[in-house]
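Enquirer: no sequence on hand, only this structure:
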């Protein structure tokens, strides 16, 4: 009888051990000795001419960066928002390159057009002309936030206040997904899935584009905002707009690369220039964009 009790205890301990190993998602990657560690090293910082920069995107065809300036009020149609053009070394080329918008946030590029989310519409800019070509109204939207575009030109748009993701395809707007969302923000199309950083559920998830099934990759992201592919394959950078930048590893574990919350320097909708190993961070109310190199820690 004692032998059976001892065996039962051993089996129970083994079960608990196995269960705890499955809960790796969201844990700090520093717990795993074999995982490489990285850090961000500041490369440059722009002047403070921007007005609440919310999003950045690199245009490879023209080797420039576009910056959306929401200009203080994220939900008010005040007409004072604008898009800036900036070099990859931080020089502001044209502060008010395109105006006539209110609270521009997420940015996407496809076929020579810059797509801009603005409260309840997506503004399409002809990049060559530097002019607004079209305004796509999103009926029922409250505060559309980020944009991501797939290889076929399908435009995915998050509505943070209304818990929706809209799809613009072939000129038509559809409410693509609403179930299971909680203040969705950052979007990034990645093959057959749509990556999502949410402010409400405070997690980083993947949505299957075919089935729309949501799988949480990592949690405790807090005010999830921007998503970018890192220069290391299968690694992603995700921001908490309060000032944190997380490295998400392939197994879902994470580590904090940057934390500027005490300085009140935000970390909004980022982009990563792979060719230059350069992370671009718009800082909200510090009115700058800061660039960092992603490097492996020594030792």
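Expert: Perfect, I can see it now. Note that the coordinates shown come from a computational prediction; the quantities given were computed from them, not determined experimentally.
Enquirer: going forward, measure contacts and count neighbours with C-alpha atoms only.
Expert: Noted.
Enquirer: can you show me the helices along this structure?
Expert: Assigned by DSSP state H, the helices in the chain fall at 2-22.
Enquirer: so who does the residue nearest to the spatial centre of it touch?
Expert: Centroid-nearest residue in the chain: residue 226, 1.9 Å away (criterion: Cα atoms, centre = their mean). With contact set as Cα atoms under 8 Å, 6 or more residues apart in numbering, residue 226 has these partners: 185-187, 197, 237-241, 268-271.
Enquirer: these into CSV, with extra columns for distance to residue 287?
Expert: Output for the contacts of residue 226, formatted as CSV (distance: Cα to Cα, whole Å):
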residue, distance to residue 287
185, 21
186, 20
187, 23
197, 23
237, 21
238, 20
239, 17
240, 17
241, 14
268, 11
269, 14
270, 14
271, 17
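Enquirer: any idea how far the residue lying closest to residue 291 once chain neighbours are set aside lies from residue 65?
Expert: Nearest residue to residue 291, sequence neighbours excluded (Cα to Cα, 6 or more residues apart in numbering): residue 280, at 4.6 Å. Taking Cα to Cα, to the nearest Å as the measure, residue 280 falls 9 Å from residue 65.
Enquirer: what do these two both touch?
Expert: Counting by Cα under 8 Å, 6+ apart, the common neighbours of residue 280 and residue 65 are residue 56.
Enquirer: of the two, who's got more company?
Expert: residue 280 (29 against 23; other Cα atoms under 10 Å).
Enquirer: quick one: that one and residue 292 touch, right?
Expert: Yes - the pair residue 280 / residue 292 is scored as a contact, 6.6 Å apart, by Cα atoms under 8 Å.
Enquirer: for comparison:
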């Protein structure tokens, strides 16, 4: 059995979660227009404020933080010494973001149904997928297939050759939080059902890891544990295995 431990509360719509090299947790405070840093004891401090509707967040190996501004359609970079820069603009309600296997930034363009790859060196954008329905989360498998969560209820695998497989039959409304666990296992927030679920891409078997999470949105996987952000009560939980 698994149990939920409350790590921090008082957030305003926690939407994305990421960790730096030292284990500090960073949470995008969607309705608070800020990014909050949380230490291992649950102490919170504002890491950055003034970003409109921050949604997705990732941190690279040099502890550079990347955040998508859902309302203002840009990607913000924050360096370890606090320098900030809008490194890419012109998106369409960018929501969840993730690193690709080759180090590009994958961005979900919710309102235009696209997955965009941003080369962080050249700042060139490439559209990897179109025709999706409200994509809000993306992750990549070892074989370079994309798994995209969509508020429409779809969970779609897009292979490198463009072939698509729908995996969302047992999901209500897949949310922003989606992470790759292994070569064929992906964990997804089921926002509509208030659950965290795992799906085996090969067998399509779905396993519920946690439930009764009203407004579950954010999901991270760090050191073999899941971290969940819930809009319903503004809390961050850690999922522990007994």
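Expert: It's in. Since the structure is predicted, the reported quantities are computational estimates derived from the model, not experimental observations.
Enquirer: returning to that earlier point: for the residue nearest to residue 291 of structure 1, what is the corresponding residue in structure 2?
Expert: Aligned counterpart of residue 280 of structure 1 in structure 2: residue 187 (TM-score structural alignment).
Enquirer: that match contacts residue 201, correct?
Expert: No - in this structure, residue 187 of structure 2 is not within contact of residue 201 by Cα under 8 Å, at 10.4 Å.
Enquirer: gap between the counterpart of residue 135 of structure 2 in structure 1 and residue 168 of structure 1?
Expert: In structure 1, residue 135 of structure 2 lines up with residue 224, judged by TM-score structural alignment. According to Cα to Cα, residue 224 of structure 1 and residue 168 of structure 1 sit 23 Å apart.
Enquirer: ok, and the closest non-adjacent residue to the residue nearest to the centre of structure 1?
Expert: residue 269 (3.9 Å).
Enquirer: verify the stated contact: that neighbour with residue 108.
Expert: No - between residue 269 of structure 1 and residue 108 there is no contact under Cα under 8 Å: 11.5 Å.
Enquirer: give me the more crowded residue out of those two.
Expert: It is residue 269, of residue 269 of structure 1 and residue 108, that has more neighbours when counted by other Cα under 10 Å, with 34 against 25.
Enquirer: if I look at that one, how far off is residue 223 of structure 1?
Expert: 12 Å.
Enquirer: joint contacts of those two?
Expert: With Cα under 8 Å, 6+ apart, residue 269 of structure 1 and residue 223 have common neighbours 239, 241.
Enquirer: show me what residue 167 of structure 2 aligns to in structure 1.
Expert: By TM-score structural alignment, residue 167 of structure 2 lines up with residue 257.
Enquirer: what's the neighbour count on its match?
Expert: Neighbours of residue 257 of structure 1 under the rule other Cα under 10 Å: 17.
Enquirer: then residue 103 of structure 2?
Expert: If you count neighbours by other Cα under 10 Å, residue 103 of structure 2 ends up with 14.
Enquirer: check the one 5 residues further on too.
Expert: Look at residue 108 of structure 2: counted by other Cα under 10 Å, it has 33 neighbours.
Enquirer: list the contacts for it?
Expert: Contacts for residue 108 of structure 2 were tallied using Cα under 8 Å, 6+ apart; they are 94-97, 114-116, 135-138.
Enquirer: out of those, who's nearest residue 34 of structure 2?
Expert: Of all those, residue 34 of structure 2 sits closest to residue 95, with 14.9 Å by Cα to Cα.
Enquirer: just give the closest residue to the counterpart of that closest one in structure 1, not the sequence neighbours.
Expert: Residue 95 of structure 2 maps onto residue 185 in structure 1, with residues paired by TM-score structural alignment. In space, and not counting its chain neighbours, residue 185 of structure 1 is closest to residue 198: 5.2 Å by Cα to Cα, 6+ apart.
Enquirer: alignment lookup: that neighbour to structure 2.
Expert: In structure 2, residue 198 of structure 1 lands on residue 109 (TM-score structural alignment).
Enquirer: next, work out how far apart residue 21 of structure 2 and residue 175 of structure 2 are.
Expert: Taken as Cα to Cα, the span from residue 21 of structure 2 to residue 175 of structure 2 is 26 Å.
Enquirer: neighbour count winner among these two?
Expert: Legend: neighbour count by other Cα under 10 Å for residue 21 of structure 2 and residue 175, higher for residue 175 (34 against 11).
Enquirer: residue contacts, the residue nearest to residue 226 of structure 1?
Expert: If you count contacts by Cα under 8 Å, 6+ apart, residue 269 of structure 1 has them with 54-56, 106, 186, 225-227, 239, 241, 281-282.
Enquirer: let's see 7 Å
Expert: Applying Cα atoms under 7 Å, 6 or more residues apart in numbering to residue 269 of structure 1 gives the contacts 54-56, 225-226, 282.
Enquirer: out of those residues, who has the most neighbours?
Expert: Neighbour-wise, the contacts of residue 269 of structure 1 (other Cα under 10 Å) top out at residue 54, 35 neighbours.
Enquirer: quick check: the aligned residue for it in structure 2?
Expert: For residue 54 of structure 1, no residue is aligned by TM-score structural alignment.
Enquirer: contact partners for residue 54 of structure 1?
Expert: Listed by Cα under 7 Å, 6+ apart, the contact set of residue 54 of structure 1 reads 68-70, 105, 268-269, 282, 284.
Enquirer: in strands, which of the contacts of residue 226 of structure 1 appear?
Expert: Judged by DSSP state E, strands contain the following of the contacts of residue 226 of structure 1: 185-187, 197, 237-240, 271.
Enquirer: tabulate these in a markdown table, adding columns for distance to residue 134 of structure 1.
Expert: Below are those laid out as a markdown table (distance: Cα to Cα, whole Å):
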| residue | distance to residue 134 of structure 1 |
| --- | --- |
| 185 | 23 |
| 186 | 23 |
| 187 | 22 |
| 197 | 28 |
| 237 | 31 |
| 238 | 30 |
| 239 | 30 |
| 240 | 31 |
| 271 | 24 |
